[in-house]
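Student: Pasting the sequence and the predicted coordinates here, then a few questions.
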Amino acid sequence: MFGSLRLLLALLVALSHVGVSVRGYHLGVPAVVVFLLLSGYVVAAMLHGAPAWRAFWAERALRLLPPYYTAAALGVGVWLLSGAAIPFFSGAGQPALWLAALAIIPLNYATLWPVLDTFTPVPPAWSLGLEIQFYLLAPWLLAAPRRAALAWAASAAVGAAAQLGLLPSDAFGYRLLVGNLYIFLSGAALYWVQHGPAANAARWRAALYLTWAGVAVVAAATAALGRWGTPFVAEVAVGYLLGLPLVAALARLSRRRWDDALAHLAYPLFLVHFAALWALQGAGRQPSPQAPLALAAYLCLALALAAAVHLVAQRPWLHWRRRLRAAAQAAPSCGA
């Protein structure tokens, strides 16, 4: 039962982008980490057994792309109508950046090539690039447990190196697949523990315990080294350490219709909250913790836009997504 969790995570991301934090720590980063755990769980459910890879990729495309392109068009429209100098559109004159925004996949490399951040109609879309990269690899990667285990160990090592300062923490500890694949695979392992063969469940459970303990040890080391103020060291650790047991607990609950309804708003809210922010800024209102009325207006507008995107660009595809999930041997209890 993940719908309410998804909506809460999307709200945390939206709030983080108007300055809401906990003692200066970013709320959106641990939310994204939990999103990655959920994605791993759902993908493992869809690829359980002998999946049809093309059906899986088609379902994921229908899941991500129509709402994304609708939100991107909305963002561009708000920018054009407002006439404001929004930094995320400063590179709008470069056709290559439009192509990158349309392709989505390169967007999580903005920490290495900052020019990518100068044209992003949907600024959080970098995490969609990260997810798409995982989706492209998942059928091949999850088909062989040994392959998945090796990739998990290598990625966890890269993530730990980034946390400890041996690699750039923002890029290799948060945005690039090489340092985050272990998070997706931890979500997949949760599914395998709960729904896979009993003979393999003990090994994946041990891998989860070992990874959780390893993240805790690295987090303690980074705190001792004074690195918790480094982006986004503390937030990634907290997201994993709290998110893994939370997802494991919620996965055992039965689906509810109201929970599914909340899930329909989560992804569109994740996509459109910047458009809501820009619209209010264009009207001379700046949402912030110090301006509660403007903050409430921001959340209401973002939720209203999310509902509209769901009706226009998400709901019409639900029937086809269900058919494709059936073709890809989806597990109806996973939720997405």
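Tutor: Nice, thanks for sending it over.
Student: rest of the way, CA atoms for contacts and neighbours
Tutor: Will do.
Student: Which stretches in the stretch 1-150 of the chain count as helices?
Tutor: 3-16, 28-46, 53-82, 95-103, 126-141, 145-163 (DSSP state H, counting those that start in this stretch).
Student: how many other residues sit next to residue 254?
Tutor: 11 (other C-alpha atoms under 10 Å).
Student: what helix or strand does it sit in?
Tutor: Remark: residue 254 resides in no helix or strand, with elements defined by DSSP states H and E.
Student: so how far is residue 106 from it?
Tutor: 37 Å (C-alpha to C-alpha, to the nearest Å).
Student: next up, a second structure to put side by side with the first:
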Amino acid sequence: MGAYRLLLAVLVAVSHMGKTLFGLNPGVVAVISFLLISGFVMTSLIERNYTSTEKIPLFYLDRALRLYPQFLLYFVASCAVIYYLLPGTPQAAELTFKTIAQGLAMLPLGFYMFGVGGTQILPAAWSLGLEVCFYLVIPFLIIFKARGVAFALSTVIFMVACLGYINTDVYGYRLLPGVLFIFLCGSYLYKPQGKGLAIALGTALVAALMFAAIMAGLIERRPFNAEVTAGIALDIPAVYLLTRLGYHRIDEFLGNISYGVFLNHFVVMYFLRAFWPVAYDAHIVAAVLILAFVLSGISYYFVEKPALKLRHALRAGRKYEVGPSQGGEPAV
């Protein structure tokens, strides 16, 4: 799934440069797929390495070692670019001790709508706060076999939000209660069996019908409800098929740089904006992506890969080198 994950990161980046696809925000559709992949990978990780409550703290440490190294690098880099090159901007206004501290904690980024965490230093990182919320609960849902109840409750919250009875954007896309069922669809795709596979594919079918109803005007279009339903309908079959594919070194390499691209494209955008404050035409979009790819390759090998060895040593209880099939799991 490496090439697919890199494509998702690119879609997030181009959406932040104001690009749409068939009138939809491609970044939102990509985030939905990241949630599904995360549900799949976390279920695999827990069932193979963290199958008891005593091991849950080790799971949290594993996740911190995954998320933080490149996040810290690009968060600090973004602060530096904003401070030195973009003074007097809304981004610069967020360079306060409180906002930076909340951002570094990562979890508050997922609650920016309540006035915490900030939105300007690394705007895409709000979904990392959502990821952290999922990491906090998924070991318990798997160990205590509570996925079914959580799926049902989350689906109800999403439906209420999608139909506009509560804030659609906040509760139907941003916060864990309304999107936990999307993570869990990915979870059900790990070792898919009759019931779990039926739940995931049935969810995709219902989402496709809801997307059609939204586009036809039968359900009022609200912030991102079309994108979220389209993402569920398209991404569940895509993730199911892609997880059936075998390992390929090029695919692994593309997946390895996807997290960096997801994190660093705003740093690149801010840097270029300081020197060429122009619209994002095709040339600027290409420049942003090329620089993001190069920086991500560097940060993967010098920042992410050492942490990857630590994570694998943590799981095995001993030190060993990273093999070709062990790299490149998704963060978002």
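Tutor: Yes, it's here. Owing to the predicted nature of the structure, the values given are computational and were not obtained by experimental measurement.
Student: Overlay them and tell me the TM-score.
Tutor: Superposed pair, TM-score by TM-score structural alignment, normalised by the length of the second structure: 0.89. Supporting alignment: 319 aligned residues with a C-alpha RMSD of 2.1 Å.
Student: For residue 175 of the first structure, find the nearest of the helices of the stretch 1-150 of the first structure.
Tutor: Between residue 175 of the first structure and the helices of the stretch 1-150 of the first structure, the shortest gap by C-alpha to C-alpha is with helix 126-141, which sits at 7.1 Å.
Student: hmm, back to that, can you redo the helices of the stretch 1-150 of the first structure as CSV with mean neighbour count?
Tutor: Shown next, in CSV, are the helices of the stretch 1-150 of the first structure (neighbours: other C-alpha atoms under 10 Å):
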stretch, mean neighbour count
helix 3-16, 22
helix 28-46, 26
helix 53-82, 18
helix 95-103, 16
helix 126-141, 19
helix 145-163, 19
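Student: for the residue mapped onto residue 313 of the first structure from the second structure, helix, strand, or coil?
Tutor: By TM-score structural alignment, residue 313 of the first structure lines up with residue 303 in the second structure. What DSSP: H, G, I helix; E, B strand; the rest coil gives for residue 303 of the second structure is helix.
Student: Measure how buried the counterpart of residue 199 of the second structure in the first structure is and give me the count.
Tutor: Using TM-score structural alignment, the partner of residue 199 of the second structure in the first structure is residue 207. A total of 17 residues lie near residue 207 of the first structure under the criterion other C-alpha under 10 Å.
Student: Likewise for the one 10 residues further on?
Tutor: Using other C-alpha under 10 Å, residue 217 of the first structure is surrounded by 13 other residues.
Student: Can you give me the distance of it to residue 180 of the first structure?
Tutor: For residue 217 of the first structure relative to residue 180 of the first structure (C-alpha to C-alpha), the value is 17 Å.
Student: Please apply the same query to residue 106 of the first structure.
Tutor: Distance from residue 106 of the first structure to residue 180 of the first structure, by C-alpha to C-alpha: 16 Å.
Student: Same check on residue 284 of the first structure?
Tutor: Where residue 180 of the first structure is concerned, residue 284 of the first structure sits at a distance of 38 Å (C-alpha to C-alpha).
Student: Who has more neighbours out of the two?
Tutor: residue 180 (24 against 9).
Student: what about the more buried one, which helix or strand?
Tutor: helix 177-195.
Student: tell me which residues in the helix or strand following that helix are buried?
Tutor: The helix or strand immediately downstream of helix 177-195 of the first structure is helix 198-224, counting by DSSP H and E. Across helix 198-224 of the first structure, burial judged by 16 or more other C-alpha atoms under 10 Å covers 201, 204-205, 207-208, 211-212, 215-216, 218-220, 222.
Student: re the thing from before, distance to residue 297 of the first structure added to the helices of the stretch 1-150 of the first structure, as TSV?
Tutor: Output for the helices of the stretch 1-150 of the first structure, formatted as TSV (distance: least, C-alpha to C-alpha, whole Å):
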stretch	distance to residue 297 of the first structure
helix 3-16	12
helix 28-46	20
helix 53-82	16
helix 95-103	28
helix 126-141	26
helix 145-163	37
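Student: Just tell me which of those helices ends up closest to residue 278 of the first structure.
Tutor: With C-alpha to C-alpha, the closest approach to residue 278 of the first structure among the helices of the stretch 1-150 of the first structure belongs to helix 53-82: 6.9 Å.
Student: so that closest one matches what in the second structure?
Tutor: Aligning helix 53-82 of the first structure against the second structure (TM-score structural alignment) gives residues 56-85.
Student: Cool, thanks, signing off.
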